[in-house]
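Student: Give me coordinates for this.
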Amino acid sequence: MRATPPITTLTALAHHPLSLMIALLALSSALLVSCAQKVDIDQLQKTIQTGITQQTGIAVDSVGCPQEDRKLAERDTFNCNVNTQGGPLTVQVTLVDNQGKVTWKVTQGLVSLTLAEEKVQAAIGKRVGIQVMVDCGSKKGSSRVAHKGDVFECSVTDGKQTLPIKVTMQDDQGGFAWEPIHP
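Tutor: I've put the predicted structure just below:
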């Protein structure tokens, strides 16, 4: 009887260059500046909605950013809430300059499936010393909405057999643990 490997905790965060926690997106000043030199919140919300859908394939139901007048102040940062069919996301918006250019990124609720596959593959390879392939569904979409406690399955293959693993989200920033599923 083989010993059950312990649960391994990893993170698929936005800080990885290949991750799709939505790459920082610089928007043109014409899009986000109203006549009064304030952030055009309506346009920003539309841009975030389109960007998330185009970059992840995840349908966005709504985007809610603070509605108070926001003057253009370099390095001003605020959060917007995004509602998707898979659950909520938090987007951090930062004004790059006082001309209306901003960057935004998803900071909570999104996990990169590609990065999760890479991290699990590396951990298994290091633990058992063989090359494996991991599939968490990244071919269907590069990311998924996932929050603390959410569980999804991936498959691991060594070329001879394919086994399922359970991935459990440990936090809302992309941290997860995985373990083999035993029949």
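
Student: only C-alpha atoms for contact and neighbour calcs from this point on.
Tutor: OK.

Student: now the helices: where do they sit in this structure?
Tutor: Along the chain, the stretches classed as helices by DSSP state H are 29-32, 41-56, 113-128.

Student: so what's Thr94 closest to, chain neighbours aside?
Tutor: Thr77 (4.3 Å; C-alpha to C-alpha, 6 or more residues apart in numbering).

Student: Now render the helices of the chain as a markdown table, adding mean neighbour count and distance to Val96.
Tutor: Conversion of the helices of the chain to a markdown table gives the following (neighbours: other C-alpha atoms under 10 Å; distance: least, C-alpha to C-alpha, whole Å):
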| stretch | mean neighbour count | distance to Val96 |
| --- | --- | --- |
| helix 29-32 | 16 | 10 |
| helix 41-56 | 17 | 14 |
| helix 113-128 | 18 | 28 |
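
Student: Second chain to compare with the first, below:
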Amino acid sequence: MQYLQGYSLILLPTVLLACAPIVDGDEVGRRIHQEFERKTEIAVHSVKCPQDIESKVGKRFVCDIYALEGNILKTQVTLKDDQGDISWSVQTGLVNLGVIEENIEKTFKNERLSKVKASCDGKFKIAHQGDTFECGVQEGNDDPGKVMVKVTDEQGKVNFQFLDRSDPAADNKPSSAP
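Tutor: Next up is the predicted model:
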């Protein structure tokens, strides 16, 4: 009989662990999918998270966001409570185009003493260190111009260079923006 009692004591922690609350990784992925698309206006194919996540306040894990255009972003997820409420953030590879537009406009104002309207088409862009893309600029009634933007690090810092300048005396130095 002692053997049976010892055996049941060994099984008890396993049974209790199996009954510990878990968070469904698929449900977390669906929530991130919806929120990411709504906040960034970037189409998402799917979000993959670990399955059966231990429901413990402060528990951290990583989910992968698969954008429709083929890029993959890693998102850091933290459980805020034992009911599955989460907070999440993309640490690298996501560039806020509104910030870039503001910096282009400020740089034009400071360097060229002119007011422009910059447009990078969208709210956010998936871009990694070394990637380049163009933003449009409209300076008064002049023909539209372009700015070449280059991502300089994984935190989204960029340099940009004015293209199609109407001022031949203007230099071609890149400008920096966070």
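
Student: And Ser119 of structure 2, what's its match in structure 1?
Tutor: Pairing criterion TM-score structural alignment: the partner of Ser119 of structure 2 within structure 1 is identified as Asp135.

Student: what do you get for Gly93 of structure 2?
Tutor: Checking with TM-score structural alignment, Gly93 of structure 2 has Gly109 as its match.

Student: okay if I get the helices of structure 1 as JSON lines plus distance to Pro88 of structure 1?
Tutor: Conversion of the helices of structure 1 to JSON lines gives the following (distance: least, C-alpha to C-alpha, whole Å):
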{"stretch": "helix 29-32", "distance to Pro88 of structure 1": "24"}
{"stretch": "helix 41-56", "distance to Pro88 of structure 1": "12"}
{"stretch": "helix 113-128", "distance to Pro88 of structure 1": "17"}
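
Student: So which of those is nearest Val167 of structure 1?
Tutor: Taking C-alpha to C-alpha as the criterion, Val167 of structure 1 comes closest to helix 113-128 out of the helices of structure 1, the separation being 9.2 Å.

Student: mean shift of the closest one relative to structure 2?
Tutor: Comparing helix 113-128 of structure 1 with its match in structure 2 after superposition yields a mean distance of 1.8 Å (mean C-alpha distance after the TM-score superposition for structure 1).

Student: In terms of secondary structure, what does that helix contact?
Tutor: Counting by 3 or more C-alpha pairs under 8 Å, 6 or more residues apart in numbering; DSSP states H and E, the packing neighbours recorded for helix 113-128 of structure 1 are strand 8-11, strand 133-135, strand 143-145.

Student: Which of those strands sits closest to Lys119 of structure 1?
Tutor: With C-alpha to C-alpha as the criterion, Lys119 of structure 1 lies closest to strand 8-11 of those, at 6.9 Å.

Student: now the closest one: which residue numbers in structure 2?
Tutor: Correspondence between strand 8-11 of structure 1 and structure 2 is not established for any residue, with TM-score structural alignment as the criterion.

Student: what residues does that strand touch?
Tutor: Contacts made with strand 8-11 of structure 1 from outside it, assessed by C-alpha atoms under 8 Å, 6 or more residues apart in numbering, are listed as 116, 119-120, 173-179.

Student: sec struct for Leu16 of structure 2, please.
Tutor: In the three-state summary, Leu16 of structure 2 is assigned as helix, counting by DSSP: H, G, I helix; E, B strand; the rest coil.
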